[in-house]
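> could you look at this predicted model? Sequence included:
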Amino acid sequence: MKPSISIFLLFAMLTACATGPQPTSEPAAQQKLAPGIYATDTGEELTEEQLLDRLAEHQYVVVGEQHDDAWHHEIQARVLRGLAERVDEVALGMEMFQRPFQGPLDAYVAGEIDEEQMLEQTEWAERWGFGTEMYRPLWLFAREQAAPIIALNAPRELSRKIAEVGLEGLDEAERSEIPELDLDNQAHRKYVRRAFEQHDMEMSDERFERFYTAQVVWDETMANTAVEFVHNRADVDTMLIVAGGAHAHRGFGIPPRIERRTDADVVTLQPVTDPQSATMEQLGVAADFVWIKE
């Protein structure tokens, strides 16, 4: 597994354990979550249709994932279909594709190339590598609807170089690719540092700073790409963004970085496969809605 992804897989694993409100003497925020769909601000349980109605009210919908969890991708596809039924024009933004490869995605949606060619030209196997069968329903539906698929992510070469030499080690052309960065989110810093400590991954403060900056460049690039696309496409009512759980985090991932750039609001949904330990209070920090698997 490539280092630039591992920390976000870790987030998905940490937040994949959740259960829901059951009769107990604990305060509501501390109750475990049973299977179902919940609004984390109130604890209200929703039907799928109610959830989709609420998501469709927003211009940006971010749905997190654990990359190797097929059920998470099933939920993302159901959300995409639900949004398409509720708004005139929907776009699909994907962490899995990097910005230099937008052309093949446009050609795929236009019917000019097939899936095999699209995957080859976007270098899926080398740059992402997770099973295409889990993501296929997303891009097949987008193509059927002629809905744009947006390559959100920074080039791997850029994020790796930042992790190695920092921003100061970039040349002028590379610096021009870096959007405005917010490196001061202390909750995010603590989260990333704690992830390293829990996995016995030691690094100097200097190395941590470079690595942390590379992670922020991922989130900021995806947020900036999404905002630029929607700004330039007045016909698009809603963009669904699919990304790893930490990227989708309400407090420090893509959502606040979109909101810093635009007046449009962002709503987040986190699928949770294995409800064991997380509480409504814990999940409410990460997402506006949670969908706990039966």
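Structure received.
> can we go C-alpha only for contacts and neighbour counts from here?
Noted.
> please name the nearest non-neighbouring residue to R86.
A56 (6.4 Å; CA to CA, 6 or more residues apart in numbering).
> what about the one you found, how many residues nearby?
23 (other CA atoms under 10 Å).
> that one contacts V87, doesn't it?
Yes. With contact defined as CA atoms under 8 Å, A56 reaches V87; the gap is 6.9 Å.
> between the two, which contacts overlap?
Residues within reach of A56 and of V87 at once, by CA atoms under 8 Å, 6 or more residues apart in numbering, are T238.
> OK, contacts around the residue nearest to R86?
Neighbour list for A56: 83, 86-87, 238 [criterion: CA under 8 Å, 6+ apart].
> please list only the buried members of those residues.
Buried members of the contacts of A56, scored by 16 or more other CA atoms under 10 Å, are 83, 86, 238.
> just the ones of these in strands?
Among those, the ones falling in strands (DSSP state E) are T238.
> check it against this one:
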Amino acid sequence: MFFSSPSTRAPMPKLSTLSLLLLLVGCSGQKNHKYGESEWTMPEDRPTAQSSKGEVQEVPEDVVRKAARPFRGYRSADERVFEEETFLTYLASADVICFGEIPDSPIHHYAELRLIEGLSDRRPVRGFELAVGFEMVRITYQPVLKRYEDAPRPFSFLSPKIFFADEWGYPEAYYAPVFELAASSNARLFALGMSKKLTAQIEERGLSSLTADQKAVLPRLDFSNAEHRAVFDARIKDHPDFGTIDVENHYQAQVVRDEVIADRSTQFIMERLGARKLLIFAEEARCHRSGIPARMLRRSPELSVVALNVAKDRSSADGYDYSFQFE
């Protein structure tokens, strides 16, 4: 392990009866947008006929449950290591936790379960309202999420209504326990995903190709963060089509995605600052401190926003305030 370890070994992770049951079932405009509306989805935007990621790979329904293992928490600022419950208590002091996931990593989704459970356990004493935001659900499907939140059911009931396979393209088994636990924990479910049609247009032809109406639905965009650009430039080299794609256009699309999530999330949390906590689940690069967290703080510096990931070594913890360290 790359973190210094206390003399006492961390206990095996314990899930509540609710969590275990769920796992076993497996089943540049400047308009001020209201987070509850769906301005970021074009009227003509519709779900695609098939997933952009190709055929969805089948994985076992219990893939997340089998990933359960002990963990510690790491804080980058002072390189301190915390046991599980202490780590979750520190995280629960933030207004917003932006957790950067790798979508096809079971251990990352197990971490999401522990985050939901850890904050839910602390809610009765602290008295906050918990919301879980999902990049993988398009904003236009917020009413569907609300109905699911009001009457929790297996994820298989929700997924076709949000076109999950087409929109996100990863096996449902990775996400079913997360959505089910969030809904059954009385958390608010918050859609954060952007129009695929709009982002695809930006990736192909750039922001300059947008019409005035398209630009009008975008929040304020900031391209001046050098750290954010450096992180993007390093990661884009792993793109399967690197060398043929327009890198500048792809960067513009990433900034738009990050800004939409940051804008919507900031408005939501600021409505009841101090009485709400928001967990954001998004792809790892978006939750780098220079991504969504920095863009939220630019809007509302008084916020406490934590950038969180799963780190295998010290270099992969760079750019994040806290990291899960799994054994």
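Sure, I can see it. Remember, predicted model here, so these are calculated numbers, not experimental data.
> got the residue ranges for the strands in structure 2?
For structure 2, the strands defined by DSSP E cover 71-75, 80-82, 96-101, 129-138, 188-193, 276-283, 305-310, 322-326.
> out of the ones you listed, nearest to F242 of structure 2?
Comparing the strands of structure 2 by their distance to F242 of structure 2 (CA to CA), the top pick is strand 276-283, with 18.9 Å.
> residue range in structure 1 corresponding to that closest one, please.
The aligned range for strand 276-283 of structure 2 in structure 1 is 237-244, by TM-score structural alignment.
> repeat for stretch 174-182 of structure 2
Mapping stretch 174-182 of structure 2 onto structure 1 (TM-score structural alignment) gives residues 134-142.
> got it, and stretch 96-105 of structure 2?
Mapped onto structure 1 using TM-score structural alignment, stretch 96-105 of structure 2 covers residues 60-69.
> out of the contacts of A56 of structure 1, which comes closest to A223 of structure 1?
Among the contacts of A56 of structure 1, T238 lies closest to A223 of structure 1 (CA to CA), at 14.2 Å.
> picking up where we left off before, JSON lines for the buried ones among the contacts of A56 of structure 1, including distance to G245 of structure 1?
Listed next are the buried ones among the contacts of A56 of structure 1 as JSON lines, based on distance: CA to CA, whole Å:
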{"residue": "L83", "distance to G245 of structure 1": "20"}
{"residue": "R86", "distance to G245 of structure 1": "25"}
{"residue": "T238", "distance to G245 of structure 1": "20"}
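> what residue of structure 2 matches up with A264 of structure 1?
By TM-score structural alignment, A264 of structure 1 lines up with L303.
> cool, and V79 of structure 1?
For V79 of structure 1, the aligned position in structure 2 is L115, judged by TM-score structural alignment.
> would you mind measuring from the nearest residue to its match once chain neighbours are set aside to A230 of structure 2?
Nearest residue to L115 of structure 2, sequence neighbours excluded (CA to CA, 6+ apart): L88, at 7.2 Å. According to CA to CA, to the nearest Å, L88 of structure 2 and A230 of structure 2 sit 30 Å apart.
> of these two, who's got more company?
L88 (21 against 11).
> follow-up on the earlier one: could you check how far the residue nearest to R86 of structure 1 is from E49 of structure 1?
Counting by CA to CA, the gap from A56 of structure 1 to E49 of structure 1 is 11 Å.
> where in structure 2 does the helix or strand encompassing F11 of structure 1 fall?
If you go by DSSP states H and E, F11 of structure 1 is part of helix 3-15. For helix 3-15 of structure 1, there is no aligned range in structure 2, judged by TM-score structural alignment.
> for that helix, packing partners?
Applying 3 or more CA pairs under 8 Å, 6 or more residues apart in numbering; DSSP states H and E, one finds that helix 3-15 of structure 1 contacts helix 186-198, strand 238-244.
> thanks again, I'm all set now.
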